[in-house]
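1. Got a sequence here, can you model it:
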Amino acid sequence: MPSMHDRIREDILNKERALWTALTSADPAPAVQKLCNPEANMIFPQMEVLTLEDPSQLKAALKPPFHRFDGYQLDDVRTIVIDLMAGTVTYKVRAVRGKNEYRATGCTTWSQASDGEWRIVCHQETLL
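-> Just a heads-up that it's a prediction; the model follows:
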């Protein structure tokens, strides 16, 4: 039987993949918003810090074709359990759209909400 920390690592890694699936979709804002804690910060390259204080700000910033890729790959993934209700995922991401490539490091901190769902507290990407 996997340890509690192993289950947390698996859960937040699955949520990170769900985040990247949303970010690379045609219209990411609704799915990303569902993954976020109401006080989440989203830090993308060459953009102001996004919050959910004004949902229209997130929707405008993530409007299509934001991060519209044909596919992505996470490498050098590390999941860090902070405690039983929080964890962080760090990684390198490589995404492609046609001949264009996006390479960055990423980090997302997740917390478990009262409903048991993991939610984003802070997500950051740094271009390589």
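
2. use CA for all of it now, contacts and neighbours both
-> Will do.

3. ok, which stretches of the chain are helices?
-> Along the chain, counting by DSSP state H, helices occupy 4-23, 29-35, 55-61.

4. So for residue 42, which of these sits nearest?
-> helix 55-61 (8.9 Å; Cα to Cα).

5. Buried residues, that closest one. List them.
-> 58, 59 (16 or more other Cα atoms under 10 Å).

6. Let's compare: structure for the following, please.
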Amino acid sequence: MPQISERICEDLLLRERALWTALTSGNPGPAVLKMCSPEANLLFPQMPILTVDGDNKILNAMENKFHRFDNYSLDEVRPIVIDLMAGVVTYKITAARGSTAYNASASTTWGQGSDGEWKIFCHQETLL
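-> Alright, predicted model coming up:
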């Protein structure tokens, strides 16, 4: 039986891949919003900080073609367990839309609620 830290790492990796599946979909807003804690901050290159509520709402910013790629891969992925209910996943993202390449380093901080669901507290991408 895997140790608890191994199970947390597996959960975090599954959630991160679900996030990228949502981010690269045709309409990412609703799926990404469902993954976010009420206090979540999402930091994407050359954009204002996105939040659940306020002037820069996730749903408004993630309309059609937001982060829409033909393919992507996560490299140098490193899950970090903070404690039993929190963790961070760091990695490099390589993606493409047609002949346009996207290369960034990224991290997502996840927290687990009392219901057992992992939620995003902060997601950040930095262009390379």
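
7. hmm, back to that, now the helices of the first structure as JSON lines including distance to residue 110 of the first structure?
-> Formatted as JSON lines, those follow (distance: least, Cα to Cα, whole Å):
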{"stretch": "helix 4-23", "distance to residue 110 of the first structure": "7"}
{"stretch": "helix 29-35", "distance to residue 110 of the first structure": "10"}
{"stretch": "helix 55-61", "distance to residue 110 of the first structure": "18"}
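
8. Of those, which is nearest residue 117 of the first structure?
-> helix 29-35 (8.7 Å).

9. Just give me the mean distance for the closest one relative to the second structure.
-> Once fitted to the second structure, helix 29-35 of the first structure is off its aligned match by 0.3 Å on average (mean Cα distance after the TM-score superposition for the first structure).

10. Give me the distance from that helix to the chain's centre.
-> 10 Å (Cα atoms, centre = their mean, to the nearest Å).

11. hmm, back to that, just so I know, which of the helices of the first structure lies nearest residue 80 of the first structure?
-> helix 4-23 (7.1 Å).

12. After superposing both structures, state the mean offset of the closest one relative to the second structure.
-> Helix 4-23 of the first structure sits 0.3 Å off on average (mean Cα distance after the TM-score superposition for the first structure).
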